[in-house]
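Undergrad: missing the sequence, but the structure's below:
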């Protein structure tokens, strides 16, 4: 048994069908776009956290 009742063979068949339908070039481009989106999101979160820490440090107690 695999994930949620899906066997390894079923996952492999679905992956082969996706590669045949879309091609490796489109999948590589989509993966790159998704990775870029995650990097941007992570960067925005880190900048937001840094701004909060900086504003707390500047406030007089």
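TA: Yes, it's here. Nothing here was measured: the structure is a model prediction, and the numbers come from that model.

Undergrad: can we go C-alpha only for contacts and neighbour counts from here?
TA: OK.

Undergrad: Let me see the ranges of the helices in the protein.
TA: 8-58 (DSSP state H).

Undergrad: this is the comparison structure:
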């Protein structure tokens, strides 16, 4: 009971092609490829956002960045009674 030979894998491939068809498998492959490509672009974008541009001044503290009428994103938490 060793590993499968090439003939076993060919038979499995033929059965999969007969069950799903080439059109559905091609669509599945293109969807998977698009997902991988999107994931790689997201990772690349995240790493470029983390690195500051060369020669740029460091960001001032958050209190100095807020201007009048500017929306601030935050999180509201419920007070807990002690």
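TA: Received the coordinates, thanks. Because the structure is predicted, anything quoted here is derived from the model rather than measured.

Undergrad: Looking at the second structure, name the residue matched to residue 53 of the first structure.
TA: The pairwise alignment with the second structure assigns residue 53 of the first structure to residue 51, based on TM-score structural alignment.

Undergrad: what's around that match, how many residues?
TA: Applying other CA atoms under 10 Å, we find 8 residues neighbouring residue 51 of the second structure.

Undergrad: Check residue 17 of the second structure too.
TA: As a burial measure, the neighbour count of residue 17 of the second structure was computed by other CA under 10 Å and equals 14.

Undergrad: Residue 33 of the second structure versus the match of residue 53 of the first structure, what's the distance?
TA: 28 Å (CA to CA, to the nearest Å).

Undergrad: What's the match for residue 28 of the first structure in the second structure?
TA: If you follow residue 28 of the first structure across to the second structure using TM-score structural alignment, you land on residue 26.

Undergrad: Next one: its match from residue 35 of the second structure, what distance?
TA: Applying CA to CA, the value for residue 26 of the second structure to residue 35 of the second structure is 14 Å.

Undergrad: for residue 62 of the second structure, same thing?
TA: 36 Å.

Undergrad: mind checking how far residue 13 of the second structure is from residue 30 of the second structure?
TA: When residue 13 of the second structure is compared with residue 30 of the second structure (using CA to CA), they lie 18 Å apart.

Undergrad: brain fart, residue 65 of the second structure
TA: Residue 65 of the second structure is 44 Å from residue 30 of the second structure, by CA to CA.
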